[in-house]
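> take this sequence and fold it.
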Amino acid sequence: MLVNIENLLRENIKRLTPYSSARDEFKGEASILLDANENAFGSPLPTNYNRYPDPLQGRLKTKISQVKGVPPEHIFIGNGSDEAIDLLFRAFCRPGVDNIIIVPPTYGMYEVSANINDVLIKRVPLTSDFQLDLNGIAEAIDEYSKIIFICSPNNPTGNAINRSDIETLLNNFNGIVVVDEAYINFARQRSFTQELAEYNNLVILQTLSKAWGLAGLRIGMAFAASDIIHVFNKIKPPYNINEASQTLALQALENVDEINTWIKTTVAEREKLAASLSTLPFVQHLYPSEANFILVKMTAPKAVYNYLVELGIIVRDRSSVILCEGCLRITVGTPTENQQLLNALSGYVSVNKEQGNTI
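From the prediction side, this is the model:
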């Protein structure tokens, strides 16, 4: 299905003349740069950061293209995936008029960005097995529905969303379908980047924050049809990715083999951790995960959470989230960290037994 992206855009975005930075106004190499009012003497740091970074991150996009198998013209690099999420709202959703559809429980920034941009949120909860309610989504869609957000593997549940259900939306929704693949490196399901040529209304979000270990650099990626990428580049801040982040990300992307080893270790540790957690008397259910975390249902999640905090171990309390009642979300750590967690949870059992508490 081909969607008319131009018709989805806000009128002010169609009319927008983007900011033209000094580095946008010439092509090629230069030896003397007197166009951007920079400090020509350098910087007080060992590496000079006195020059503005490449506004379109050409070298970094080329490297990501090689790693991901996606042409550079289909790649947007943002200050975390959150920047791409915000740009989607600013490009396609008229404040106070249009709406988006989310499928809770899901990543919280979709809702936060919608609220910041004054866009109505329609919530269609996942089914009891954490899959899409296609009938519910179809009933929620109206003429003002612009974007559907799907996280797969899903945060906080950890499962992958059925591929055929996502394809059903792509083939029938006359708007943007966003597939957030922040955890795709840990999943058996293949990325939707292979489907970009087939769906011009598909936007895929990925990140270097998870498997690649670069959360501190804030490098998010969006893969989409070139006309959507053009819109993102039109409305983003001119220098949204700093030079240090671009340089360090390029270095990290040279180490694919090391990352693949970490991914295999994380997946193996996830299975070992799940097996050990399942033996604890207060654990009621472990939800199957294709991410680098496990959602665990237990009898007293807040008590367990507080006990772990006192020991300096921080997990995520998701017990107040729809369909995640009674659950903690536990990230898979190093083998040593995982063992320390298990030791602490065994200690929780012992303390409660000594006090005569039922767990």
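> use CA for all of it now, contacts and neighbours both
Noted.
> would you mind pulling the contact partners of stretch 230-247?
Residues outside stretch 230-247 that contact it (Cα atoms under 8 Å, 6 or more residues apart in numbering): 13, 17-21, 49, 52-57, 60, 76-79, 84, 87-88, 91, 217-219.
> go through the protein and flag its longest helix.
Counting by DSSP state H, the longest helix found in the chain is helix 256-277.
> right, and the helix or strand after that one?
Remark: after helix 256-277, the chain's next helix or strand is strand 283-286, criterion DSSP states H and E.
> residues in contact with the helix or strand just after that following strand: which ones?
Downstream of strand 283-286, the next assigned helix or strand under DSSP H and E is strand 293-298. Residues from elsewhere that reach strand 293-298, judged by Cα under 8 Å, 6+ apart: 156-158, 270, 274, 282-289, 324-332.
> just to revisit the earlier point, which of the contacts of stretch 230-247 fall in helices?
13, 60, 84, 87-88, 91.
> Proceed likewise with the subsequent sequence, for comparison:
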Amino acid sequence: MEFKLENFVRPNILDLKPYNSLRESFTDEDLILLEANENPFGKFNRYPDSKSVKLRQKFSEINDVKPEQIFIGNGSDELIDLIIRAFGIPGKDSIMVMNPSFVMYEFYGKVNDLKVEKLNLNQDFQIDKEDFDSQIKTSKSKLLFLCSPNNPTGNSIANLEYFISNFNGIVVVDEAYIEFSKEISAVCLLDKYPNLIVLKTLSKAFGMAGLRIGIGFASKEISDLITTMKPPYNVSSENQNLALENLSNDENFEENLNLILSERDQLKEELVDLKIVSKIYNSDCNFLLIEFENVELVYKKLLENKIFTSLRHPAIEKCLRINVGNPSENDSLVSVLNQLSK
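From the prediction side, this is the model:
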């Protein structure tokens, strides 16, 4: 069946006209700027580039995608909200999310008054094909959110293309942690699947969580749609400039990424045989999901030693999600857990 975007977009969104900054239609840098009611004084007195042209060009080069297929958000959270608003009619439509997975899909679904269907993962935190096939037969969901590698479980989702190709709606693949894995990005599938949206972020592997920059990749039609909906100046000039500056430092990025991966493997090796540890799940992320015999006690003792972790119990039984820190922080973690194991 041929995919037609207009069959999925909310009618009122289809009729929207984009907000266009008058300034951005001119290329003359010597213009006296008196059109936007800005203060003529100050370091940050001018509005930012509403289309993030330089940033989109940079992401285009990094991901081998055309700039017109890219849209930028104030963090991936904003993009998740915009995508849900673009396609989901409040009080009528629903979205489908993996369970367990990133909580903000369900959160923004509920914020926008959509029903949330849960696609329960199996004991290996994978999607069972038969369960998926059975569920989509009766599902009314317009959107499917696939987080791979998945947060909070840490694993990449197997057979990803199967779920993309068999869902009759918009599929959002969230790759916030893709740089930590050996998986190939779903961005390479964009030309094959016009219903596909891929999300990435600068918050994790790139170490820029404070800049709040999320990146969406899709067809030009979907990218134009989301860009039309977004607030016109959603990413500040300073954040765009800092992101570009940091993205140009490839050597530093690779060095930090390799250190995190090395520390992750070393952490797993040092913790796996501790008496208090029941299981350490395989991770394609910058964290480990660890099952403890007495998770509440471990969580409390770590806090007493000023180590803050993420308690997943009871949603994921007896588990802590523990972020890979710097070598000194990881040593402190191992030291406390070793003491608890004696």
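> and the TM-score between them?
Superposed pair, TM-score by TM-score structural alignment, normalised by the length of structure 2: 0.96. Supporting alignment: 340 aligned residues with a Cα RMSD of 1.3 Å.
> quick revisit: among the ones in helices among the contacts of stretch 230-247 of structure 1, list the two that are farthest apart in space.
I13 and L60 (26.6 Å; Cα to Cα).
> look at the two and report which has more neighbours.
Shown here are I13 of structure 1 and L60; by other Cα atoms under 10 Å, L60 has more neighbours (21 against 16).
> that older thread, among the contacts of stretch 230-247 of structure 1, which are in strands?
76-79, 219 (DSSP state E).
> closest to A197 of structure 1 among those residues?
F76 (16.1 Å).
> that closest one -> structure 2?
Under the alignment by TM-score structural alignment, F76 of structure 1 pairs with F71 in structure 2.
> my guess is its match contacts I215. True?
Yes: counting by Cα atoms under 8 Å, F71 of structure 2 does reach I215; the two are 6.0 Å apart.
> higher neighbour count, these two?
A count of neighbours by other Cα under 10 Å puts F71 above the other of F71 of structure 2 and I215, at 28 against 21.
> chain neighbours aside, what residue packs nearest to the more buried one?
G216 (5.0 Å; Cα to Cα, 6 or more residues apart in numbering).
> I307 of structure 2: how many residues sit nearby?
Counted with other Cα under 10 Å, I307 of structure 2 comes out at 16.
> next, it: secondary structure please.
coil (DSSP: H, G, I helix; E, B strand; the rest coil).
> give me the three-state assignment for the closest residue to it other than its chain neighbours.
Once flanking residues are discounted, I307 of structure 2 sits nearest to L333: 7.2 Å by Cα to Cα, 6+ apart. Of the three states, L333 of structure 2 takes helix under three-state DSSP.
> one more: L146 of structure 2?
Put simply, L146 of structure 2 is strand when judged by three-state DSSP.
> can you tell me what it aligns to in structure 1?
Using TM-score structural alignment, L146 of structure 2 sits opposite I150 in structure 1.
> how near is the residue nearest to that match when sequence neighbours are not counted to P53 of structure 1?
Excluding the flanking residues, the one nearest I150 of structure 1 by Cα to Cα, 6+ apart is V179, at 5.0 Å. Distance, V179 of structure 1 to P53 of structure 1, by Cα to Cα, to the nearest Å: 29 Å.
> tell me which of these two has more neighbours.
Legend: neighbour count by other Cα under 10 Å for V179 of structure 1 and P53, higher for V179 (25 against 19).
> which residue lines up with D133 of structure 1 in structure 2?
Under TM-score structural alignment, D133 of structure 1 pairs with D128 in structure 2.
> quick one: the strands in structure 1, in order.
75-79, 99-102, 120-123, 145-151, 176-180, 202-207, 219-224, 283-286, 293-298, 316-317, 327-331.
> let me have those strands in a markdown table, extended by distance to N242 of structure 1.
Below are these laid out as a markdown table (distance: least, Cα to Cα, whole Å):
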| stretch | distance to N242 of structure 1 |
| --- | --- |
| strand 75-79 | 9 |
| strand 99-102 | 31 |
| strand 120-123 | 32 |
| strand 145-151 | 27 |
| strand 176-180 | 24 |
| strand 202-207 | 16 |
| strand 219-224 | 10 |
| strand 283-286 | 40 |
| strand 293-298 | 30 |
| strand 316-317 | 30 |
| strand 327-331 | 29 |
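> so which of those strands is nearest I5 of structure 1?
strand 176-180 (8.5 Å).
> compared with structure 2, how much does the closest one deviate?
Comparison of strand 176-180 of structure 1 with structure 2 after fitting gives an average deviation of 0.8 Å (mean Cα distance after the TM-score superposition for structure 1).
> corresponding residues in structure 2 for that strand?
Residues 170-174 of structure 2 are the counterpart of strand 176-180 of structure 1, counting by TM-score structural alignment.
> and the matching stretch, what's buried?
Of all the residues in stretch 170-174 of structure 2, those buried under the rule 16 or more other Cα atoms under 10 Å are 170-174.
> then stretch 246-258 of structure 2?
With the criterion 16+ other Cα under 10 Å, stretch 246-258 of structure 2 contains buried residues 247, 253, 257.
> for whichever residue in structure 1 pairs up with the second one, list the residues it contacts.
Alignment note: F253 of structure 2 maps to I259 in structure 1; criterion TM-score structural alignment. Going by Cα under 8 Å, 6+ apart, I259 of structure 1 touches 211-212.
> roughly how far apart are I259 of structure 1 and I64 of structure 1?
Taking Cα to Cα, one finds I259 of structure 1 at 14 Å from I64 of structure 1.
> what does L341 of structure 1 give?
Using Cα to Cα, one gets 35 Å for the distance from L341 of structure 1 to I64 of structure 1.
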